[in-house]
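K.L.:
Would you be able to build a 3D model of this:
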Amino acid sequence: MIVVTGSVTVRTETFDEARRLSLEHVHRSRQEPGCISHGVHVDCENPLRLVFFEQWADRAALAAHFAVPASGEFVRTLRSLATGPTTLDLYEAGRLEKL
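P.N.:
Next up is the predicted model:
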């Protein structure tokens, strides 16, 4: 499984649009093959920071997600609403054991 974390801090006047676009992106992404989970959350310590958490079945599913034109457009638009750089980190994960 591939875990993706990301974040963006947006300007006060762009927060509502960033939130709306993020939710549209999350809902669209959940329908893609290989998407296990995809969510966006507001940071409790910085209410202008949106945090993304995603789980994908494998690298191929994530690569297909990145290739979707709407995903690229979302990233470009979100960056235009941001106050600084966005973050994106990928991790390979597996279940060690079930508790």
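
K.L.:
CA only for contacts and neighbour counts going forward, please
P.N.:
Noted.

K.L.:
Next up, the contacts around the residue sitting nearest the centre point of the chain.
P.N.:
Nearest to the mean C-alpha position of the chain, by C-alpha atoms, centre = their mean, lies F52 at 4.1 Å. F52 makes contacts with 4-7, 38-41, as judged by C-alpha atoms under 8 Å, 6 or more residues apart in numbering.

K.L.:
Quick one: those as a markdown table, columns for secondary structure too.
P.N.:
Supplementary listing: the contacts of F52 in a markdown table, determined by DSSP: H, G, I helix; E, B strand; the rest coil:
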| residue | secondary structure |
| --- | --- |
| V4 | strand |
| T5 | strand |
| G6 | strand |
| S7 | strand |
| H38 | strand |
| G39 | strand |
| V40 | strand |
| H41 | strand |
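
K.L.:
Show the buried residues in those residues.
P.N.:
Buried subset of the contacts of F52 (neighbour count, 16 or more other C-alpha atoms under 10 Å): 4-5, 7, 38-40.

K.L.:
which of those lies closest to A18?
P.N.:
Proximity of those to A18 (C-alpha to C-alpha) peaks at V40, which lies at 10.8 Å.

K.L.:
Please generate a structure for the following sequence too, so the two can be compared:
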Amino acid sequence: MIIVEGWVRLGSATEIERLRSAAVKMMHTTKVSETGCLEYAYAIDLAEPDLLRIIERWTDEAALTAHFATPHMAAFGQAMASANITAMLVKAYAGEEVRTLMEQ
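P.N.:
Presented below is the predicted three-dimensional model:
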């Protein structure tokens, strides 16, 4: 499993609102159309409203690579290209060992 985790700091919280529609469309399309996608989500940080958190889980590297070539990824990339991004960091991790820390 491949785990992608990261963040994007935007110029203001209003910038996140401007991108909301494109982000929601990206999440939905990725989840329903990409068979290798196990989880795909963006979230606004509760303590820092200009910080967009990213979390993804993929079955394997091939699924993640295929994701980057999709039309919806290209469209979202265009939306992000016009955004006021002040910093960004996104990393991929191999998730060979997975254990539940909390569950209800």
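
K.L.:
rewinding a little: now flag whichever of the buried ones among the contacts of F52 of the first structure is closest to A82 of the first structure.
P.N.:
S7 (10.1 Å).

K.L.:
Excluding sequence neighbours, find me the nearest residue to the closest one.
P.N.:
Counting by C-alpha to C-alpha, 6 or more residues apart in numbering, V51 is the residue found nearest to S7 of the first structure once chain neighbours are left out, at 4.4 Å.

K.L.:
still on that earlier bit, tell me the one among the contacts of F52 of the first structure nearest to S71 of the first structure.
P.N.:
Checking these against S71 of the first structure with C-alpha to C-alpha, the nearest one is H38 at 12.9 Å.

K.L.:
re the thing from before, what's the closest of the buried ones among the contacts of F52 of the first structure to T77 of the first structure?
P.N.:
S7 (14.1 Å).

K.L.:
what about the alignment partner in the second structure of the residue nearest to the centre of the first structure, distance to D45 of the second structure?
P.N.:
Taking TM-score structural alignment, F52 of the first structure has I54 as its aligned residue in the second structure. Look at I54 of the second structure and D45 of the second structure: by C-alpha to C-alpha, to the nearest Å, they are 10 Å apart.

K.L.:
Pull up the distance across stretch 38-55 of the first structure, start to finish.
P.N.:
Note: stretch 38-55 of the first structure ends 6 Å apart using C-alpha to C-alpha.

K.L.:
Next, the buried residues of the longest helix seen in the second structure.
P.N.:
Counting by DSSP state H, the longest helix found in the second structure is helix 13-33. Residues 15-16, 22-23, 26-27, 30-31 are the ones in helix 13-33 of the second structure that count as buried (16+ other C-alpha under 10 Å).

K.L.:
The first structure: which residue goes with H67 of the second structure?
P.N.:
Applying TM-score structural alignment, one finds that H67 of the second structure aligns to H65 in the first structure.

K.L.:
What is the burial count for that match?
P.N.:
19 (other C-alpha atoms under 10 Å).

K.L.:
Any chance you could list what contacts the helix or strand encompassing it?
P.N.:
H65 of the first structure is part of helix 59-67, with elements assigned from DSSP states H and E. Residues from elsewhere that reach helix 59-67 of the first structure, judged by C-alpha under 8 Å, 6+ apart: 1-2, 29, 32-35, 56, 71-72.
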